[in-house]
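[1] Dropping the sequence and predicted coords here.
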Amino acid sequence: MSSTPPRIFDRKRRLAVQRRLESRQRTEGAARFVIDDMIVDLIERIAFVRQQPGEALVIGDWTGALTPELVAQGHEVMWRGIDEIDEELPYPSGGFDLIAGLGTLDTVNDLPGALIHMRNALATGGRVIVQFLGAGSLPNLRTAMLAADGERPAARMHPMVDVRAAAQLLQRAGWSDPVVDSRTLRASYASLDRLISDLRDQGLGSVLASFAPPLTKAGLERAREAFLANAGPNGRVVEDFEILTLSGRRSLAGT
């Protein structure tokens, strides 16, 4: 039996989505609330655990907002985008006292391997904190996409990790003091099209390796109707964005 993980996500599509994100973010009013929340939460966590200043690696922060916050706390920061580091391979450098990952590990094929590489890139006693969207995200969009395709659903939505699975993955990856928790952001929408626009603004479009057929005009209308069927009295649909946080350390034994 092959030990190679299944190819669910495509790295070239990940990079293409990132490039489109950078272009869309130059538009006034582009959505960025998911990563903004991650950054604020991560800064609070680092302060809470009283992380000592040291060598820090930031992965995936396309806003550039986290680095100056860490520098102000005394860290020497190395920043890497998803085009500069492949989390499924050993890191080109190591010895980091802190690794902060924002919104990238939910689209890697070998998540256990990625978590092991993160641990190995830490200095002894170093800490990792990563955040990404979890399985409780976008339930109304999932319902809409199923309605669009009818009896022959296509793969249009990413498979996602839940809290229990994430905890098991951290144990498997050998993280010390592993902790997994989740929180939910909620945003309201008057249309499916606005939700999709917000997702594209934030680089949350599909990066699946398999391409789903384009929605027909009738399918898109079914999706819009199914989405609005969950609207409240104000005509707006409240959509969930569940953010998982995984944190842990490399043990003092260096393993």
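    Now that the structure is in, tell me what you want to look at. Residues are numbered from 1 along each chain as shown.
[2] only C-alpha atoms for contact and neighbour calcs from this point on.
    OK.
[3] As a check, name the ranges of all helices in the chain.
    In the chain, the helices defined using DSSP state H lie at 11-24, 33-49, 66-72, 111-120, 139-149, 163-173, 192-201, 217-228.
[4] who touches the residue lying closest to Pro178 once chain neighbours are set aside in this structure?
    Using C-alpha to C-alpha, 6 or more residues apart in numbering and skipping the chain neighbours, the partner closest in space to Pro178 is Gly248 (4.4 Å). Counting by C-alpha atoms under 8 Å, 6 or more residues apart in numbering, Gly248 makes contact with 127-129, 175-179.
[5] one more time with 6 Å, if that's ok
    By C-alpha atoms under 6 Å, 6 or more residues apart in numbering, the contact list for Gly248 reads 127-128, 175-178.
[6] With distance to His75 as added columns, please give those in a markdown table.
    Converted to a markdown table, these look like this (distance: C-alpha to C-alpha, whole Å):
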| residue | distance to His75 |
| --- | --- |
| Arg127 | 13 |
| Val128 | 14 |
| Trp175 | 22 |
| Ser176 | 22 |
| Asp177 | 22 |
| Pro178 | 23 |
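[7] Between those, which sits nearest Ser191?
    Taking C-alpha to C-alpha as the measure, Ser191 sits nearest to Val128 out of the contacts of Gly248, at 37.6 Å.
[8] what's the neighbour count on the closest residue to the closest one other than its chain neighbours?
    Spatial nearest neighbour of Val128, chain neighbours left out: Ile99 (4.7 Å); criterion: C-alpha to C-alpha, 6+ apart. If you count neighbours by other C-alpha atoms under 10 Å, Ile99 ends up with 23.
[9] list the contacts for Ile99?
    By C-alpha under 6 Å, 6+ apart, the contact set of Ile99 is 56-58, 128.
[10] next, the one to line up against it:
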Amino acid sequence: MLFDRALLLQRQLRASRHPADFLLMRVNDEMEERLGAMMRKFEHVADVWTPGEGLQIRLWRGLQVPIARPAEPSGFVAETLPLAAESLDLAVSALAFQFVNDLPGVLAQIRRALKPDGLLLAAMLGGDTLTELRQSFAAAEAECEGGVSPRVAPFADLRDIGALLQRAGFALPVTDVDRVVVRYASAFALMADLRRMGATNVLRERRHTLTRRATMLRMAQLYAERFADADGRIRATFDIVWLSGWAPHESQPKPLKPGSAKASLEAAVKQAKR
């Protein structure tokens, strides 16, 4: 149990009053483009835990399809999805799965809720997201306080997420990364945006006392020294990991059974060398 989900919900509700939603808008547009390229009709759709007002995507020939929001506050905290088995053609989610304690369990619930040949398409923060802030805080705390506390949540990498999709029973799993580098005047400006995203520290093992002023100032100084451009503005990395998978269906391509090949790889290599 890494995350305090009740605290996360409180902070996301607070952030919705004056949101910093540039990442969410980027994901929204990309998701609409990816789905539009499929030329496929999705009638029963659910949005899983996208913050704010959720995704606003056109799913079929320019028509806005109502997207259900299955997560009530109690379910949000408990990580349960009130979705009937084989009830969905499509499940979508944006910038939410990085705060899930039991991601394999949530993926399994979504897989169960999809009809055969139904699709999950989601985007989450992962990889090297906020690596600059993580490194700067760790160095400042080690220097000023003689120890390091959890500041930035651990993020899954591409390979791990692909394995989780397979574990949950999805067919044809695909993952890729969209790296976004945002520049800020200072580390404090970055942290202000994180508050407006509802994405500040909700780790259960987080420090529960105020950070010393000297530590915060040293963190900002180290950040500027290590991760600033020539004009003095700092860089912040956000890796948006895209994941997709299909509920199995007999019409989908299937890998060949081991030993079913009619020619050996060794023979093909020797033939190519001649």
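    Thanks, I have it. Model, not experiment: these values are computed from the prediction.
[11] and Leu185 of the first structure, which of the helices of the first structure is closest to it?
    Between Leu185 of the first structure and the helices of the first structure, the tightest spacing by C-alpha to C-alpha is seen for helix 33-49, at 7.8 Å.
[12] quick one on the thing from earlier: switch the helices of the first structure over to JSON lines, and while doing so, append mean neighbour count to every line.
    As requested, the helices of the first structure are arranged in JSON lines below (neighbours: other C-alpha atoms under 10 Å):
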{"stretch": "helix 11-24", "mean neighbour count": "17"}
{"stretch": "helix 33-49", "mean neighbour count": "15"}
{"stretch": "helix 66-72", "mean neighbour count": "16"}
{"stretch": "helix 111-120", "mean neighbour count": "22"}
{"stretch": "helix 139-149", "mean neighbour count": "20"}
{"stretch": "helix 163-173", "mean neighbour count": "17"}
{"stretch": "helix 192-201", "mean neighbour count": "17"}
{"stretch": "helix 217-228", "mean neighbour count": "18"}
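[13] so which of the ones you listed gets nearest Glu84 of the first structure?
    Using C-alpha to C-alpha and comparing those, the one that lies nearest Glu84 of the first structure is helix 11-24, at 10.1 Å.
[14] what's the offset of the closest one from the middle of its chain?
    Averaging C-alpha positions (C-alpha atoms, centre = their mean, to the nearest Å) puts helix 11-24 of the first structure 14 Å from its chain's average.
[15] Pull up the aligned stretch in the second structure for that helix.
    Using TM-score structural alignment, helix 11-24 of the first structure lines up with residues 5-18 of the second structure.
[16] residues in contact with that stretch?
    Under C-alpha under 6 Å, 6+ apart, the answer for stretch 5-18 of the second structure is 52, 77, 196-198.
[17] any idea which of the residues you listed is closest to Ala163 of the second structure?
    The closest of these, once distances to Ala163 of the second structure are taken by C-alpha to C-alpha, is Val77, at 24.9 Å.
[18] where's the closest residue to Gly81 of the first structure other than its chain neighbours relative to Asp83 of the first structure, distance?
    Using C-alpha to C-alpha, 6+ apart and skipping residues adjacent in sequence, the residue nearest Gly81 of the first structure is Gly60, 5.0 Å away. Taking C-alpha to C-alpha, to the nearest Å as the measure, Gly60 of the first structure falls 9 Å from Asp83 of the first structure.
[19] of the two, who's got more company?
    Gly60 (21 against 14).
[20] Mind telling me what Ser186 of the second structure corresponds to in the first structure?
    With TM-score structural alignment as the criterion, Ser186 of the second structure matches Ser191.
[21] go on, Gly147 of the second structure?
    So Gly147 of the second structure corresponds to Arg152, using TM-score structural alignment.
[22] neighbours around the equivalent of Glu239 of the first structure over in the second structure, how many?
    Structural alignment (TM-score structural alignment) places Glu239 of the first structure against Ala236 in the second structure. Number of residues near Ala236 of the second structure (other C-alpha under 10 Å) recorded here: 21.
[23] ok, Ala236 of the second structure touching Val182?
    Yes: with contact defined as C-alpha atoms under 6 Å, Ala236 of the second structure reaches Val182; the gap is 5.2 Å.
[24] on that earlier part again, for the match of Ser186 of the second structure, the count of nearby residues, please.
    Around Ser191 of the first structure there are 16 residues (other C-alpha under 10 Å).
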